[in-house]
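sequence and predicted structure below; questions after.
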Amino acid sequence: MIIDTHAHYDDEQFDKDRDELLHNLKENDIEYVVNIGASLKTTKNTLELMEAYDFVYGAIGVHPSETAELNEENFAWLKEQVGREKVVAIGEIGLDYYWDEPDREIQKKWFHRQMELAKETKLPMVIHSRDAAKDTLDMMKTAKADQVGGVIHCFSYGVEMAREYLNMGFYLGIGGVLTFNNAKKLKEVVEYIPLDRIVLETDCPYLSPVPNRGKRNSSLNLVYVIDEIARLKRMNKEEIIRATNKNAKELYRIR
């Protein structure tokens, strides 16, 4: 069965049919979903989803674009949630230089603090890096992120950067972007990296694959990503599903 390693089912785009959609996943061969915190609010939402659905796990953390909301008091609250059952990662954390806000020094401060939290709790990291390739990698090396490992979410860099992360023992999260015609660089990365380093993700409700590009995404669309990986790897779909299921369970230590 398929595991969606990065979803945002607490997003308001699912408000009308969330329960129905989630309950339909099992019969469509989706075994587990990991819902990802991206702010204090969405981390709280993730904890609620974990309690409501036995097949939903969670990651807690604050996305770089939301780090201005962090202070010592609410970071202490975040730390308290780490011991909750079914919390399997710290994320999504990292750097995002696409926008000018928040200030890069604020992003770096809280990226470092959240990496330290992952190391303290021995939980893997879910890394977000957008237009910040060098700084992300440099900070991860300085923080010795390889001690706990994790996944580079929505990997968007080239083969050279992929090699750096593979050498650190990280997985690469592959989703709908792989199916886009203009994703030449990502297709090269997927051809290059070993199958035992790939995990499937949607980032839903965003980044729907072709043929549903532009529409609301869900775990049901992972079949199109699997098809494209199978084509690039010259393997059958069952091999891709079996390998990525094993990888996801090893990444998040799900037994």
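That came in fine, so what should we check first? Numbers count the residues shown, from 1 in each chain.

please make it C-alpha for all contacts and neighbour counts, starting now.
Fine.

which element is L172 on?
Assigned by DSSP states H and E, L172 belongs to strand 171-174.

contacts for the helix or strand just after that strand?
The helix or strand immediately downstream of strand 171-174 is helix 184-192, counting by DSSP H and E. The contact list for helix 184-192, computed with C-alpha atoms under 8 Å, 6 or more residues apart in numbering, reads F155, S156, Y157, G158, V159, A162, L178, I229, L232, K233.

residues in contact with the last one?
Taking C-alpha under 8 Å, 6+ apart as the definition of contact, the neighbours of K233 are V190, E191.

how about a cut-off of 6 Å?
By C-alpha atoms under 6 Å, 6 or more residues apart in numbering, the contact list for K233 reads E191.

comparison target below:
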Amino acid sequence: MQEKLLFDSHCHLNSDSFDENDVLEMIHTARDQKVVQILVPGYDMKSSERAIELADNWQGVYAAIGIHPNDANGTTDEMYDQLREWAKLPYVVAIGEIGLDYHWDTTPKEVQFEVFRRQIALAKEVKLPIIIHDREAHADIVRILQEEGAREVGGIMHCFSGSWEMARDCMEMNFMISFGGPVTFKNAKRPQEVAKKIPLDYLLVETDSPYLTPEPYRGKPNQPLYVRYIAEKIAELREMDFADVCEITSANAERIFKVRNPFVSM
């Protein structure tokens, strides 16, 4: 087994919570601990542009672009046109995070549906995978993905919180299942049970920094370095070697995003 290189498949280095010095320190600290690849997803136009800037400036950092359901109000045709142009950049590797959020009452469901569907169509047009945000909207997420033919491009179920049955439906549509900090929580029985069952070819790990910090740092701001604790927990749950989880989840992320690790000789 080679070195335990990790890929944080979902990390908001573009968050307003982080300044330039924070980002610099987090990337260097993560790389010192072999977290050498990071996907930065957008959630509105500003954060998508910031994700692109980070990917342009840092080898091993990649961008996703998209409009989060909580930011879907006021979406215009010009925004979709801009996303389409950004999608041509070589370090833009996915559309996301997009989806549905029923927890926060900020955007009417009809608006969320329209923006979600249009971005799935855009992903199919530009031939990029989709990163799905799903909060308390499991049935509608699966239904819309099926209706819009999202299987054509596939993608990632970010920070998966659904049932095993939902996971199977998503995998049938070529979606990988990604686990974040909640899988390390003591009361997270359902994510842990699902994490035990996911076929290895569909398994990913992520931090969702600065949110959802895993044990043992729960309650503090999250950062890419902490993806190792999620991988360690999954290794424990599945009775696997940590090194194998690192290798498998990194290879899966590279496959879905169609990238190669620039630090393989590190």
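Ah, there it is. All figures in this text were calculated on a predicted structure; none of them were measured in a lab.

so after superposing, what's the score?
Once superposed, the chains reach a TM-score of 0.97 (TM-score structural alignment, normalised by the length of structure 1), with 255 aligned residues with a C-alpha RMSD of 1.0 Å.

next step: the contacts of helix 184-192 of structure 1 restricted to helices.
Using DSSP state H, the subset of these located in helices is V159, A162, I229, L232, K233.

list just the nearest of those to E105 of structure 1.
Nearest to E105 of structure 1 among those is A162, at 25.2 Å by C-alpha to C-alpha.

need the counterpart of S39 of structure 1 in structure 2.
In structure 2, the residue matched to S39 of structure 1 (TM-score structural alignment) is D44.

so what's its match closest to, chain neighbours aside?
I67 (4.5 Å; C-alpha to C-alpha, 6 or more residues apart in numbering).

ok, back up a step: report the buried members of the ones in helices among the contacts of helix 184-192 of structure 1.
For these, a burial check counting by 16 or more other C-alpha atoms under 10 Å picks out V159, A162, I229, K233.

quick check, nearest of those residues to K215 of structure 1?
K215 of structure 1 has its nearest neighbour among these in I229, at 21.2 Å by C-alpha to C-alpha.

that closest one matches what in structure 2?
In structure 2, the residue paired with I229 of structure 1 according to TM-score structural alignment is I234.

and for the residue nearest to its match when sequence neighbours are not counted, the neighbour number?
Distance criterion C-alpha to C-alpha, 6+ apart; nearest residue to I234 of structure 2, sequence neighbours excluded, is A195 at 6.8 Å. Neighbours of A195 of structure 2 under the rule other C-alpha atoms under 10 Å: 25.

check G83 of structure 1 too.
When neighbours are defined as other C-alpha under 10 Å, G83 of structure 1 has 10 of them.

what does the one 10 residues further on give?
A count of nearby residues for I93 of structure 1, using other C-alpha under 10 Å, gives 31.

for the residue mapped onto F55 of structure 1 from structure 2, what are its contacts?
Aligned by TM-score structural alignment, F55 of structure 1 pairs with G60 of structure 2. Neighbour list for G60 of structure 2: Q37 [criterion: C-alpha under 6 Å, 6+ apart].

the residue nearest to D44 of structure 2 contacts K46, correct?
No: I67 of structure 2 lies out of contact with K46 (C-alpha atoms under 6 Å); the separation is 9.9 Å.

of these two, who's got more company?
Higher neighbour count among I67 of structure 2 and K46: I67, with 29 against 12, using other C-alpha under 10 Å.

relative to L100 of structure 2, how far out is that one?
Distance check for I67 of structure 2 against L100 of structure 2: by C-alpha to C-alpha, to the nearest Å, it reads 11 Å.

so the helix or strand hosting E164 of structure 1 aligns onto which residues of structure 2?
Here E164 of structure 1 is covered by helix 159-167, with elements defined by DSSP H and E. Taken onto structure 2 by TM-score structural alignment, helix 159-167 of structure 1 occupies residues 164-172 there.

which part of structure 2 matches the top helix by length along structure 1?
Taking DSSP H as the criterion, structure 1 has its longest helix at helix 104-121. On structure 2, the counterpart of helix 104-121 of structure 1 by TM-score structural alignment is residues 109-126.

how much does the matching stretch stray from structure 1?
Mean deviation of stretch 109-126 of structure 2 from its aligned counterpart in structure 1 after superposition (mean C-alpha distance after the TM-score superposition for structure 1): 0.5 Å.

JSON lines for the buried ones among the ones in helices among the contacts of helix 184-192 of structure 1, including distance to W110 of structure 1?
Formatted as JSON lines, those follow (distance: C-alpha to C-alpha, whole Å):
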{"residue": "V159", "distance to W110 of structure 1": "28"}
{"residue": "A162", "distance to W110 of structure 1": "24"}
{"residue": "I229", "distance to W110 of structure 1": "34"}
{"residue": "K233", "distance to W110 of structure 1": "37"}
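
helix or strand for the most far-flung residue of structure 1 relative to its centre, just tell me which one.
The C-alpha centroid of structure 1 is most remote from E73, which lies 25.9 Å away (C-alpha atoms, centre = their mean). Using DSSP H and E, E73 of structure 1 sits in helix 72-81.
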